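> One predicted model, sequence on top.
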Amino acid sequence: MNNGWKGAFYQSVINTPLQSSLITLMPLLEAWEGEQQHASAKKWAKQLNNLPRPKDVQLNISDTVILQSLPPLDLGEQKRINSILKQFMPWRKGPFKLFGVEIDTEWRSDFKWSRVSPHLTSLTGKRVLDVGCGSGYHLFRMLEDGASQVIGIDPTPLFFYQFQIFKQYLPEHNLHYLPIGIEDLPTTQAFDTVFSMGVFYHRPDPLLFLKQLKNQLSTGGQLVLETLVINGDENTVLLPSDRYAQMSNVYFLPSIAAMKKWLEKVGFKDVSLVDDCVTSLDEQRSTEWMDSLSLKDFLDPDDLNKTIEGYEAPRRATFIATR
């Protein structure tokens, strides 16, 4: 895989409010090499280059992010593509479809988007950031909704390469993935909308993380924050003693009232809860593309309202706030 993704990003921010951030970002991105980050990165880069190069590729975004070729590839080519894509397992967020091959991901991320999108300020013509974007499924949905520039950040190498599978066919779209964390992003105050979905509870310093998100928003910009929550009042917060739903890197799970209080504490305005639901076994499950344990294995088999550790089952709430 060539490093054209870096140059495309640099070019996209020239003469925008993000241009000044290149002083900080360029050294980080130029120093980033996937092979230094993950033992399988060399294999992933090779497999990217082994994918076909149809002359006519079309993007179709609905619940599934679809790339299709005209004319369609034959069954033999689809089997080869299927074999290549399996080298990028596990596939967590989606669903995707590449040249006739369906990738049935662990998460039906379209469920989340259908809950979130009705509450968004219009993304048309907006500059958008997704913090912890995973493989980039929601980046495509933001693009579909009219955003003029979409940038996702996530330090996970596998997700970066999964995103590049699709992005390599779409050089004309102002859609970018930076393999960095929020702590690497300088204060820009350049984005109209900042998303953070499924990240907050992985951060050991919750108020610092909220400030980092706020630092990326322009005045009047909208934050979309989705996180795990628990029942309780504004003083109720769960800090798991060890694991939560078998996840070892879970820190703070606040109540809805506490989450609102924290957002207001760091200076967000007009904080509102727009969605609150228990994660279903239809939304998160094992598939042939993610064939290890999933949600049903993390719940108490005798009481699906509890995790296997005895905590409340995963419940996700989405908040909208203004800088």
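On my side now, so go ahead. Keep in mind it's a predicted model, so treat the numbers as computed, not measured.

> drop to CA atoms for contacts and neighbour counts, all remaining ones
Noted.

> Can you tell me the centre-most residue of this structure?
Among the residues of the chain, the one closest to the centroid is C133, at 2.1 Å (CA atoms, centre = their mean).

> Helix or strand: which one has the closest residue in space to that residue that isn't next to it in sequence?
Leaving aside its chain neighbours, C133 sits nearest to G152 (5.4 Å; criterion: CA to CA, 6 or more residues apart in numbering). Element membership of G152, judged by DSSP states H and E, is strand 149-153.

> isn't F298 right up against R243?
No: here F298 lies out of contact with R243, judged by CA atoms under 8 Å, at a distance of 10.4 Å.

> Which residue of those two possesses the greater neighbour count?
Neighbour count, other CA atoms under 10 Å: between F298 and R243, F298 has more, with 19 against 16.

> Which other helices and strands does the longest strand anywhere in the chain contact?
Longest strand in the chain, counting residues (DSSP state E): strand 217-228. Counting contacts by 3 or more CA pairs under 8 Å, 6 or more residues apart in numbering; DSSP states H and E, strand 217-228 is packed against strand 191-197, strand 315-322.

> what ranges do the strands span in the stretch 151-300 of the chain?
Ranges of strands within the stretch 151-300 of the chain are 175-178, 191-197, 217-228, 237-238, 253-254, 269-278, 299-300, based on DSSP state E, counting those that start in this stretch.

> alright, now check it against this:
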Amino acid sequence: MSTYDPHHHDLFHAFVDQGLERWLARLPEQLAAGLDRKRHGDLPGWQRAVEKLPVLPAERRVRLDTDRVEVDLELSGADRARCENLLRQLMPWRKGPFSLGGIEIDTEWRSDWKWQRIAPHLQDLRGRRVLDVGGGSGYHGWRMAGAGAAFVLVIDPSPRFFFQFQAVRHFVGDADGGRTHFLPVGIEALPERLETFDTVFSMGVLYHRRSPLDHLHQLREALRPGGELVLETLVVEGDAERVLVPGERYASMPNVYFLPSSKALAHWLERCGFENVRVVDESDTSLEEQRSTDWMRFQSLADFLDPDDRRLTLEGHPAPRRAVLIAQRRQ
């Protein structure tokens, strides 16, 4: 079994309730592999940080429908200091922001800005089963629950993000009705032809995939026929045949493989079994949206751009530009 047991039973029950029995049998093995202490030397420390969070007052106000995932509760000065110290042991915090018992977690990404760009274009999430692929700390997953989703599953292979999610869960408690879950796996862990989710999000993942068309097929297989895909990724400007294949690095990232134009990406989606494909947003990433903070003290976007020409990366490629495409799985 895995190194971390709290909340696992909630995940198992949720899978039963959602008719995911075919996946259920794999969960113990997937949890054990995802939380194997051999994967990351810091994993035991992250686990201890979550386990040491103090018992919190039952009375709290939780807001999952505001820019900051917000939990308003009364903490003593000592408990607030203890909580902040433990939450800082999970740094860096990349996706947010969060406000937990008066502790403001200013994350590297203003993920609320991305949500603001996406939310107006979504089919109503109320009552839907939602999958968030590569969801990081789970910020967007909480926002999906706040928008009324009946079941939200965040998947991300990073054990740090798993424990960040569990730390936020400690503050949220059961205020979401137990609708939001995290599994520390990649999309490869999904059973083939699952065809279950009403909405699937893949945000900030595609450019990390060596085979982007395979990723699009995996996303399609997770969706029920007619289900909605929300795809957000790095793009370049150009026509339907424009695709940038960077060298060893792009904006100092070593694992970036394909940056298509939004028109090329729309064509890929159609080839992979999607219809009603539309680009709902395309914009350059600003230094205000992605930056170093007191909760993410490493280098960030400003350090990865040409200091003499912010339109270029250090390697001379076009600076980060991101697009959001929405499509439906063909019936």
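That came through, no problem. The structure presented is a predicted model; accordingly, all values stated were derived computationally and were not measured.

> what stretch of the second structure does the longest strand of the first structure fall on?
On the second structure, the counterpart of strand 217-228 of the first structure by TM-score structural alignment is residues 223-234.

> Stretch 254-266 of the first structure now?
Under TM-score structural alignment, the match for stretch 254-266 of the first structure is residues 260-272.

> Give me the buried positions along the matching stretch.
By 16 or more other CA atoms under 10 Å, the buried positions in stretch 260-272 of the second structure come out as P260, S261, S262, K263, A264, L265, A266, W268, L269, E270, C272.

> what's around the nearest residue to the third one once chain neighbours are set aside, how many residues?
If you skip the residues right next to it in sequence, S262 of the second structure has V235 as its closest partner in space, 6.2 Å away by CA to CA, 6+ apart. V235 of the second structure has 28 neighbouring residues, counting by other CA under 10 Å.

> Enumerate every residue touching V235 of the second structure.
Taking CA atoms under 8 Å, 6 or more residues apart in numbering, we find V235 of the second structure in contact with L259, P260, S261, S262, P320, R321, R322, A323.

> How about V150 of the first structure?
V150 of the first structure neighbours (CA under 8 Å, 6+ apart): R127, V128, L129, D130, L139, M142, L143, N174, L175, H176.

> can those go into CSV with extra columns for distance to F200 of the first structure?
CSV is the format used below for the contacts of V150 of the first structure (distance: CA to CA, whole Å):
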residue, distance to F200 of the first structure
R127, 22
V128, 18
L129, 15
D130, 13
L139, 18
M142, 20
L143, 23
N174, 27
L175, 24
H176, 22
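
> Which pair of these spans the longest distance?
With CA to CA as the measure, no two of the contacts of V150 of the first structure lie farther apart than D130 and N174, at 13.9 Å.

> Neighbour count: the two, which is higher?
D130 (24 against 17).

> sec struct for the counterpart of the more buried one in the second structure, please.
Under the alignment (TM-score structural alignment), D130 of the first structure pairs with D132 in the second structure. Under DSSP: H, G, I helix; E, B strand; the rest coil, the three-state class of D132 of the second structure is strand.

> Next: the one 5 residues further on.
Using three-state DSSP, the three-state assignment for S137 of the second structure comes out as coil.

> show me the contacts for it.
For S137 of the second structure, the contact set (CA under 8 Å, 6+ apart) comprises W93, R94, K95, G96, F161, F162, Q164, F165.

> Would you map the helices across the stretch 51-200 of the first structure?
Secondary structure of the stretch 51-200 of the first structure (DSSP state H, counting those that start in this stretch): helices located at 75-85, 109-116, 137-144, 157-167.

> Pull up the aligned stretch in the second structure for the last one.
I take that to be helix 157-167 of the first structure. So helix 157-167 of the first structure sits over residues 159-169 in the second structure, by TM-score structural alignment.

> got the strands of the stretch 151-300 of the first structure as a markdown table, with distance to Y169 of the first structure columns?
Shown next, in a markdown table, are the strands of the stretch 151-300 of the first structure (distance: least, CA to CA, whole Å):
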| stretch | distance to Y169 of the first structure |
| --- | --- |
| strand 175-178 | 12 |
| strand 191-197 | 25 |
| strand 217-228 | 29 |
| strand 237-238 | 44 |
| strand 253-254 | 39 |
| strand 269-278 | 34 |
| strand 299-300 | 40 |
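
> out of those, deepest packed?
strand 253-254 (a mean of 25; mean count of other CA atoms under 10 Å).

> what's the mean gap between it and the aligned bit of the second structure?
Once fitted to the second structure, strand 253-254 of the first structure is off its aligned match by 0.3 Å on average (mean CA distance after the TM-score superposition for the first structure).

> Who are the packing partners of that strand?
strand 237-238.

> What span of the second structure is the strand it packs on aligned with?
Per the alignment by TM-score structural alignment, strand 237-238 of the first structure matches residues 243-244 in the second structure.

> what's the mean deviation for the matching stretch versus the first structure?
Here the mean offset of stretch 243-244 of the second structure against the first structure after fitting is 0.7 Å, by mean CA distance after the TM-score superposition for the first structure.

> Show me what that stretch is in contact with.
Here stretch 243-244 of the second structure makes contact (CA under 8 Å, 6+ apart) with V236, F258, L259, P260, S261, A264.

> pretty sure the fourth one is touching R242, no?
Yes: distance between P260 of the second structure and R242: 6.0 Å, which falls inside the contact criterion (CA under 8 Å).

> what is in contact with these two at once?
Common neighbours of P260 of the second structure and R242, counting by CA under 8 Å, 6+ apart, are V236.

> Give me the nearest residue to D106 of the second structure, chain neighbours excluded.
P97 (5.4 Å).

> if I look at the residue mapped onto L208 of the first structure from the second structure, how far off is E29 of the second structure?
Using TM-score structural alignment as the criterion, L208 of the first structure maps onto D214 of the second structure. Taking CA to CA, to the nearest Å as the measure, D214 of the second structure falls 24 Å from E29 of the second structure.

> Please give the number of neighbouring residues around the counterpart of V13 of the first structure in the second structure.
Aligned counterpart of V13 of the first structure in the second structure: F15 (TM-score structural alignment). The local packing of F15 of the second structure (other CA under 10 Å) involves 18 other residues.

> Kindly provide the distance from F15 of the second structure to R22 of the second structure.
F15 of the second structure is 9 Å from R22 of the second structure, by CA to CA.

> quick one on the thing from earlier: of all the strands of the stretch 151-300 of the first structure, which one comes closest to D63 of the first structure?
Closest of these to D63 of the first structure is strand 191-197, at 17.5 Å (criterion: CA to CA).
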